[in-house]
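Chemist: Generate a structure from the sequence data that follows.
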Amino acid sequence: MGRAWGRADEWLVRHWRTVVVLAWLAYAAYYLFSRYAQVRGFALGDTDDNLRLAQVRALLDGQGWFDLRQHRLDPVHGGADIHWSRLVDLPIAGLILALRPFVGGVEAERWACAIAPLLPMLPMLGAIAVLTRRLVSPRAAVLALAAMVFAGSTMGMYYPLRIDHHGWQLAFLAIVLAGLADPRRARGGLTTGVASALSLTIGLEMMIYLALAGVAQVFFWIVDPSERRRLIAYAGSLAAGTAVGFVLFASYANRAAVCDALSPVWLSDAMVGGALLVGLAFLPGRLTSSWAVRLAMAAVAGAIVAAFHALAFPQCLSRLEGVSPLATELWLSHVKEARPIYRHSAEIATLTLALPIGGLLGYLLLAWRARRASMKLARTLAVAAPAFTALALLMWQTRTGPAAQMMAVPGSVAIAFFLAPRAFRSENSLVRVLGTVTVVLIGMGAAVPLLSNYLPFPKELPKAMGKLVATANRRCPSLAALRPVNVQPKGTIFTFVDFGPRIIAMTKHNAITGPYHRNDRAIADSMLAFRGDARNARRIIVDTYRADYVLVCPNQSSATIFMAEAKKGFYVQLAAGKVPSWLQPVDLGPKSPWKMWKVVG
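Modeler: This is a model prediction of the structure:
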C-alpha cells in the first residue's frame, strides 16, 4: 500500500496540470447536474446576471460596442448608464452564436448562460494550484483543489447561470497571486501586470488587492535589487495592458473622468505609476545600492502618484460609486452584500469567516517556515497581504467574501499539509486519530461547513415570515410567474428595484431601474414611491417615469423593507387592497404570486 500510494503521489505531482483539468471537469459536471432544474427554468438568480444577458442581447441585436447604456431601463430618460465593459460579454455572445444553429435561439441563450460561468473556473483552479505548489509544496496542490469544495462563497460565482463578471475577476486575481509567488522574476512580473490590467478592464472591485500586488513588486525590489527585472515586466505590462483595455473596452460614458470604472482617471494613474517604476528599475546601481535608498525612492514615487491623483482627479478621493446620501439611506444600506459580516446571521458569518481565518493562521505558518529565505518570505507575505486585507474588509462589506475565501485556500491547506503528518506520528493514539482528523478538517476549510447543520444558529426572520419571504423570492422571478405578465401589451413596468433586470431579461416589457449606482436618482425615486402616499407615487410613476404598469411581489425581500419602515406607505396600501383610482387591476390568474395594475389616469 505504501508503494502504491507513493506511485499515486508521484503521478499527481508530475501530472498536476491534468489533475487541474480533471478537477475542473468534475466541478463543472456536478454543478450542471445539481443545478439542471435552474438551467431549464432559466433561473438567473442575481440581478447582475439578468442585466448581463440583456446587455449581450443588445450587443447581438446591433447596439454599439461602446454604447453600454441599457435602453430598456428608464427609457423615458434615455436609458440606464451601466459602468461595465464588454470583455465579459464576449464569451457569452460567442457561445450563443455557436449554439444557435444547433439548438435555436432560446436554448442557445439558456446553455450559453449555463456554460459561460464554468470557463473562468478553469484558470482560477489552475492559478490556485500553481500558487499552492509555489508557496506550500507541489504535493499540496491536490489538497487545494479539494479544499475549493468548502469555499462556498467563491465557488458560488461559478455556478451555471452566474454569468456576471465576478468569476472572471476572481480568476484574474488568482493569476495575480500566482505571479507574485513566481520565483522567475520577469515571468512573475509579466503575469501579475497582465492579469491586473485585465481585471481593471472588467471593473474596479479587486482594485485594493491589485494595488497591494503593485506595492509587492516594489517591495521585492527594495529587498533585492536584482528584482528589477520583475519590476520592469510588471510596470510595462500593467501600463500597456491598461491602455489596451481602455482603448478596446471603455464605453462612451467611461471615457469621461468617472471614478467607478476604467476611465482616464485610472488609465492616467497606471501610466504615471508604470513610468515611475520603470524609471526606478533603470537607475544606476551605484544610486540604489542601499535598501534604505531604494525605500526612500519608492516612497517618493508613491507620493508623486498620490499627489497626481489627488490634484488631477479630486472627485475620486471619496467613495468611488458616488451614490447620493438619499439613495444610500433608502437603498444601499439595505443591500445585504454591502453590509459588514457582523450584521448578518451567525450562520452566514461563521461559514464565510471560517476559511479566511484558517488561511490567516496558515500564512503565518508559511511565513515562519520561510523566515530564513528572504525572497521566499517576501513572496509569502506579498500573497498573504491581500488575503489578510480581504478578511479585514469583511468587517466593512460581505461582498469581499468570495475573494477572501479563494485567497485563503493556499494558507489554510498549509495547516493540513504540515501539521497533519506531525499529529499522525504522535505516540498518543488520541492525538494521532482525533488530532489528525481535526487538523485536516480545519486546514481543508471543512470543519465549519460539515458541522453547520448541527449548530443551533438563530434565524434572521421568524419562522412563518421567513417561509413567506422565501416562497415569494422563489416564485415571483420564475418563468411561469412572469408568463402572464409578458402577455400584457408591451409597456414600461414600475416595480421593485431588484426586479427591473429580471423584467427586461424575461419579458418584452421595459422597467424603470435596477440596483446600479449610476442610476441612483431612479433608485431613490422607486423607493420613495413605495414608501410615500398615493399622490406622491402617482407623481413619480406617471409624471416622472411615464410607466404603464405597477407590479409588486407581496412578501418578497424588498417588500419587507416597506412593510417595516413605511407601514402606511403606497406599497402597504396596495398589498392591503387600497388601490387608487388611477390604477386598474390586471388579472394574472388565481395562482400568480404577483399583483399588477395598469395605469389608467
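Chemist: CA atoms for contacts and neighbours, from now on please.
Modeler: OK.
Chemist: Show me where the stretch 201-350 of the chain has its helices.
Modeler: Applying DSSP state H, counting those that start in this stretch to the stretch 201-350 of the chain gives helices spanning 207-223, 228-249, 264-281, 291-312, 325-330, 346-369.
Chemist: out of these, deepest packed?
Modeler: helix 228-249 (a mean of 23; mean count of other Cα atoms under 10 Å).
Chemist: Tell me which other helices or strands that helix touches.
Modeler: With contacts taken as 3 or more Cα pairs under 8 Å, 6 or more residues apart in numbering; DSSP states H and E, helix 228-249 sits against helix 185-202, helix 207-223, helix 264-281.
Chemist: Which of those helices sits closest to residue 293?
Modeler: Judged by Cα to Cα, the one of the helices and strands packed on helix 228-249 that comes nearest to residue 293 is helix 207-223, at 8.7 Å.
Chemist: which other residues reach that closest one?
Modeler: Residues outside helix 207-223 that contact it (Cα atoms under 8 Å, 6 or more residues apart in numbering): 173, 176-177, 180, 189, 192, 196, 200, 227-228, 230-231, 234, 277, 291-292, 294-295, 298, 374-375, 378-379, 382-383, 385-386, 389.
Chemist: Let's see this one next, to set against the first:
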Amino acid sequence: MTAANLPVRPFKWARLPIVASAFLLLAFIILSAASKWIPDPSVGWSDPDSMMRLVEVRDFRSGQSWFDNTQYRLNPPVGVLMHWSRLIDAAMTGFSSLAGLVAGEVNAEVVLVNVWPPLLLIPLVSALAAAAYPVAGVPGAVVTVLVVLCSPVVTNNFQPGALDHHNVQLVLVAIVLAGLSRFARVGAGIAVGVAAGTSLAVGMEQLATISVVAILVAVRWIWIGSAARSSTVAFSATFSITVCVLFLASVGVERWLMPVCDALSISYLLPALVGGIGLAVIATLSETLFGDRLRQGPRALAVFALAAVAVGSMAAYSPTCLAGPFAQVDPRLYPAWLDHVEEAQSLLFLSRNSPTDILVFLIPPALVLSGSLGAVRRVVPSEQFTMIAFAALLAVALLIAALQIRGAVTAQCIAAPVAAILIIKLRSLIAPSDRSLRGLPYRLGGIIFIPVVWLLLVVFLTAEGEAKVHKAEQAAACRGTLAKALGTRPPGVVAASSNLGSFLLATTPHAVLSAPYHRNTEGILAVTDLWAANLQDAQKIIERKGIRYIAVCAADSERGLFTALNAHGFLARITNSPPEWLSSILHIGGTHLFEVRNGR
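Modeler: Sure, this is the predicted structure:
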C-alpha cells in the first residue's frame, strides 16, 4: 500500500479543546522559561530557599552522604542539620545528570535551574484538570487549565529558579485531588496513598492537608460501608507502606528513634502506620466478619478508637509534636526573626499592613469555597464526595492561609478545579439559545473565581507594586555587589542578615552565620545580638564566632528590624562610623562590606 492510499483518520473535533489546552500549557512553559531565564546560576537570584536547595544539590553531587543533611557552611563549625528531604535532592541530581548528557556537564546546572521548575507545571496542570473531569467533563478540564495559568500565586512557584520543594508539594496535592475525584476505583486509592505518603516524606507543609484526606477516607467508609472497602484499604495500606519505605530510605539509622516535628520522623511514622494499617485491617475484617450487616455506628466507634490509638502513639512518644511542625522551634526565634517573615504573616497582620494582599491571595479561593458549599447540594450523588472533599480541603487550606499567608498557594491550587467546576455549572443553568441579558451573570459570573482578575484590580487601584519592585531591585543589586566583592577574598565566616545567608552560600565559597531557617537558631540569634550590641560586646561575639567579614545591605528588609532593637547598636554604628578594628572593603551607596583586622 502506497502512502497515497493509506486511510486518513478524520480529526475528532471534540478533542480540539484538549489539544488547544495542551498547546497553551506548552506555550506558557516556554514563555515562562524564556522570560525568566537565569543564564548564570552562580550569580544567584532572589529566592533564598531555592538557592539553599541548589547548595544542597551541589554538596550531594560532590559526595556528601545521602543521610547527612547538614549544611556545614551555615553556622560553622558545627553546621545546621537541615529539615529538608534528600528525595528532592535526588530527583534534581538525576535531572541535572540527564541534562549534562544532553547539554554538556558545564550547562547541567543552568538547565536544572531553568527547566526543572517549569516542567513541573505539566504534571500539576494535568492532575488538576483530571480532578475536574469526572464532575465537569472536558469543558471543566479545559477551564481548569486556564484557571491555573491565570493564578500567578501558583505559577510563580514554577518559574525558572524555583528549586524549593513547594512546587513538588503542589504537584502531589494535585494528584491527591485527581484521585479523590474518582475514589471509587482501587487505582485511585493507591494513587492518593502514594501521593499523600510522598508528601509527608518531602516535607510537613501539607501535613494538615494529608490529615484531612485521611479523615475524609475514613468518614466515607463509615458512611458507605462495604461499597467503600476496596478503595479505603487501597489508600490506607498504600499510604502506610509509602511513609514507611520513604522513612527507611531517607532517614539515617542513627535518627530512627529521634522525635522530630518538622520532618518525617518516628513522630509521624508511628501514627501513619497505626492509622493506615489499622484502617485497612478494620475495613477488611468488618467485611469478612459482618458483610453489609455492620451499621454506621459501630464503624464510627471503630474508627474513633483507631484514631485515638494513632494520636496516642504520637502523644506517648513525642507529645511535643502534637502542637505541629514548629513545636520544637526555640521561642527566642519568634521576636528575633520568625514573627517578621513575610510568608508567615497572618490575616490580621495583612488587614492592618497590606490589605491589598488579601484580595490577591485569599479572596479568590474564599469565593470558590463559598460557591462549592452551594454546589454540593446541586450535584448528583455520585459527585457529592468529590465536592465535599474538595470543599473540606479548600477550607483547611484557607484556615492555614489565615494563620500564615504561605498557605494561600495551596488554597489557590485546590481552588482551581473547583472554580472550573463552578464555572461550568453556572453556564449550565442557562439554555444555550438564551442570549438575553438575564443570562449574562451566569456566563460571566465565574470571572470572580479567577485570581489574576483580582491581581489586575489591585495593580489598577494601587501603586504598591512599583515600590516593592524598586526595593527588590535595590536589594538584588546589593547582593550582587557583595557576592562579587567577596568572591575575590579568602574564605571566612560572614556575618550578615538571614536574607543574605543562602545567597552568599550559593554564590561564594564563604561560610555564613545566619540563613532563614528555624533550625539555625544559634546563627540567627548570634547575628541579632551582634547587630544590637555595643562595640565591646560586638568584639566578643565576633571573636567567639570566628567572624571575618561583615556584610550589610541598606535595602535589606531585615535592617529596619535590627536597628529598631538598638538605634545606637553595632549595625547603626558601622554604617556611619566603623571602629578602627574594621577595615572597609566596600562602601557603595547602601552596600557595605567590612573585614575584621587580623581576621580569622
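Chemist: What's the TM-score once they're superposed?
Modeler: Once superposed, chain against chain, the TM-score is 0.90 (TM-score structural alignment, normalised by the length of the second structure); 580 aligned residues with a Cα RMSD of 2.6 Å.
Chemist: need the helices of the stretch 201-350 of the first structure in CSV with distance to residue 395 of the first structure, can you?
Modeler: Putting the helices of the stretch 201-350 of the first structure into CSV (distance: least, Cα to Cα, whole Å) gives the following:
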stretch, distance to residue 395 of the first structure
helix 207-223, 15
helix 228-249, 30
helix 264-281, 26
helix 291-312, 26
helix 325-330, 18
helix 346-369, 10
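Chemist: Report the separation between residue 373 of the first structure and residue 586 of the first structure.
Modeler: According to Cα to Cα, to the nearest Å, residue 373 of the first structure and residue 586 of the first structure sit 72 Å apart.
Chemist: Actually, residue 499 of the first structure.
Modeler: 18 Å.
Chemist: neighbour-wise, which of the two wins?
Modeler: In this view residue 499 of the first structure and residue 586 are compared by other Cα atoms under 10 Å, and residue 499 has more residues nearby, 25 against 16.
Chemist: can you pull out the strands in the second structure?
Modeler: Applying DSSP state E to the second structure gives strands spanning 70-71, 80-81, 493-495, 511-512, 547-553, 582-588, 591-596.
Chemist: for these, which one sits closest to residue 150 of the second structure?
Modeler: Checking the strands of the second structure against residue 150 of the second structure by Cα to Cα gives strand 547-553 as the closest, at 34.6 Å.
Chemist: which other residues reach stretch 125-144 of the first structure?
Modeler: Defining contact as Cα under 8 Å, 6+ apart, one finds that stretch 125-144 of the first structure is touched by 9, 12-13, 16-17, 19-20, 24, 145, 171, 174-175, 177-178, 181-182, 366, 380, 409-410, 413-414, 417, 444.
Chemist: for stretch 311-327 of the first structure, that is, sorry about that
Modeler: For stretch 311-327 of the first structure, contacts defined as Cα under 8 Å, 6+ apart pick out 257, 258, 259, 260, 265, 310, 517, 518, 520, 521, 523, 524.
Chemist: circling back to that earlier point, can you say which of the helices and strands packed on helix 228-249 of the first structure is nearest to residue 354 of the first structure?
Modeler: helix 207-223 (20.4 Å).
Chemist: which residues in the second structure does the closest one match up with?
Modeler: Using TM-score structural alignment, helix 207-223 of the first structure lines up with residues 207-223 of the second structure.
Chemist: Go through stretch 454-463 of the second structure and flag the buried ones.
Modeler: Within stretch 454-463 of the second structure, the residues scored as buried using 16 or more other Cα atoms under 10 Å are 454, 455, 458.
Chemist: swap in stretch 25-36 of the second structure?
Modeler: 25, 26, 28, 29, 32, 33.
Chemist: What residues does the fifth one make contact with?
Modeler: Contacts here follow Cα under 8 Å, 6+ apart; on that basis residue 32 of the second structure touches 118, 159, 160.
Chemist: Ok, the first one next?
Modeler: Contact analysis of residue 25 of the second structure by Cα under 8 Å, 6+ apart lists 122, 145, 149.
Chemist: Can you turn the buried part of those residues into a PyMOL selection?
Modeler: PyMOL command restricting those to the buried ones, with burial defined by 16+ other Cα under 10 Å:
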select buried, resi 145+149
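Chemist: Let me know the closest of the contacts of residue 25 of the second structure to residue 337 of the second structure.
Modeler: Distance to residue 337 of the second structure, by Cα to Cα, is smallest for residue 149 among the contacts of residue 25 of the second structure, at 33.6 Å.
Chemist: In the first structure, what residue corresponds to that closest one?
Modeler: So residue 149 of the second structure corresponds to residue 149, using TM-score structural alignment.
Chemist: can you tell me which residues contact residue 358 of the first structure?
Modeler: 408, 411, 412, 415, 442, 443, 445.
Chemist: In these, which residue is surrounded by the most others?
Modeler: Across those, neighbour numbers were computed from other Cα under 10 Å; residue 411 holds the maximum, 34 neighbours.
Chemist: That one is in contact with residue 357, isn't it?
Modeler: No. Proximity of residue 411 of the first structure to residue 357 does not meet the contact threshold set by Cα atoms under 8 Å, at 9.6 Å.
Chemist: Buried among the contacts of stretch 125-144 of the first structure? Make that a ChimeraX selection.
Modeler: With 16+ other Cα under 10 Å as the criterion, this ChimeraX line picks the buried residues out of the contacts of stretch 125-144 of the first structure:
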select :12,13,16,19,20,24,145,171,174,175,177,178,181,182,366,380,409,410,413,414,417,444
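Chemist: What about the contacts of stretch 125-144 of the first structure, which are in helices?
Modeler: Using DSSP state H, the members of those that fall in helices are 9, 12-13, 16-17, 19-20, 24, 145, 171, 174-175, 177-178, 366, 380, 409-410, 413-414, 417.
Chemist: Was I right to think residue 258 of the first structure contacts residue 252?
Modeler: No. Applying Cα under 8 Å as the test, residue 258 of the first structure and residue 252 come out as separate, 11.1 Å apart.
Chemist: So between the two, which is more surrounded?
Modeler: Legend: neighbour count by other Cα under 10 Å for residue 258 of the first structure and residue 252, higher for residue 258 (20 against 14).
Chemist: just to revisit the earlier point, which of the contacts of residue 358 of the first structure does the second structure keep?
Modeler: Retained in the second structure (both residues aligned by TM-score structural alignment, their matches' Cα atoms under 8 Å) from the contacts of residue 358 of the first structure: 442, 443.
Chemist: okay if I get the contacts of residue 358 of the first structure as JSON lines plus distance to residue 479 of the first structure?
Modeler: Shown next, in JSON lines, are the contacts of residue 358 of the first structure (distance: Cα to Cα, whole Å):
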{"residue": "408", "distance to residue 479 of the first structure": "38"}
{"residue": "411", "distance to residue 479 of the first structure": "43"}
{"residue": "412", "distance to residue 479 of the first structure": "41"}
{"residue": "415", "distance to residue 479 of the first structure": "46"}
{"residue": "442", "distance to residue 479 of the first structure": "41"}
{"residue": "443", "distance to residue 479 of the first structure": "42"}
{"residue": "445", "distance to residue 479 of the first structure": "37"}
